[in-house]
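**Student:** Mind looking at a prediction? Sequence and model below.
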Amino acid sequence: MENLNKDLILREKLAIERTYMANQTTFLSFLRTSMYFFVAGLTIGNLLKTENTEIMIVIFFSISFILLFTGVVNFIVHHRWIKRNTQHVGNYKMEYIKDKDGDRF
């Protein structure tokens, strides 16, 4: 039965690792989208030569920086939340303590 306890703890640690990776993937998605808008702003300036080109460039750059800022804040908030709640994972000692009759509860 001791192996079962280790398996449960391992399962929970792996779940935390998956959560960390999901948080990193989300941040990279924000970063990728931000870069797309930044490149779009650079490209619009070279492709279009109209009166409103500067306004569109500023809009694309603004969206890019807003997405980057939102992604960084989101990553930091979730990273701290995961780290803070990690200490409560894997504590299954009460499940495997024997009572007076020798039975496990």
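**Tutor:** Sure thing, it's come through.
**Student:** C-alpha only now, for contacts and for neighbours.
**Tutor:** OK.
**Student:** how far away is the spatially most central residue of the chain from His78?
**Tutor:** The centre of the chain sits closest to Asn23, judged by Cα atoms, centre = their mean, with a distance of 1.3 Å. From Asn23 across to His78, the span is 7 Å (Cα to Cα, to the nearest Å).
**Student:** ok, second structure coming up, stack it against the first:
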Amino acid sequence: MSNQKGINKDLILRERLAIQRTILANQSTFLAFLRTSMYFLIAGLSLKNVLKIENSIIIEIVLFSVSGIILLIGLVNYFKHKKSILENKKNIGDYQLEYYE
């Protein structure tokens, strides 16, 4: 009987660590989206100073738009996966109840 509880404790620990890794991966993915969005934003801001192109405002607007779209996609992706992770966190297993009794 005590061996059974040891196995259950290990399973709970593994699942909790797996959820932590998934949360960190989700945050890392969001930061990658944010970084890419910032690259496009900075490219749009510095375009006028670096290159002397006529009508550079059009290119700047395109770069700002792409930056906003990437940021929006990153935010939607982050919150969608966060919700999914929290829903799956509830399903750690029935053996969790046995462990805490």
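**Tutor:** Alright, I've got the coordinates. Just so you know, these numbers come straight off a predicted model, no measurement behind them.
**Student:** Superposed, what's their TM-score?
**Tutor:** The TM-score (TM-score structural alignment, normalised by the length of the second structure) is 0.86; 93 aligned residues with a Cα RMSD of 1.2 Å.
**Student:** still on that earlier bit, now do the same for the residue nearest to the centre of the first structure: its match in the second structure.
**Tutor:** Using TM-score structural alignment, the partner of Asn23 of the first structure in the second structure is Asn26.
**Student:** Tyr92 of the first structure now?
**Tutor:** Counting by TM-score structural alignment, the partner of Tyr92 of the first structure is Tyr95.
**Student:** In which helix or strand does the closest residue to its match other than its chain neighbours reside?
**Tutor:** Spatial nearest neighbour of Tyr95 of the second structure, excluding adjacent residues (Cα to Cα, 6 or more residues apart in numbering): Asn8 at 6.4 Å. Using DSSP states H and E, Asn8 of the second structure falls within helix 2-50.
**Student:** distance of Val62 of the second structure from Asp10 of the second structure?
**Tutor:** Val62 of the second structure is 52 Å from Asp10 of the second structure, by Cα to Cα.
**Student:** To which residue of the first structure is the residue nearest to Tyr95 of the second structure aligned?
**Tutor:** Matched across to the first structure, Asn8 of the second structure falls on Asn5, judged by TM-score structural alignment.
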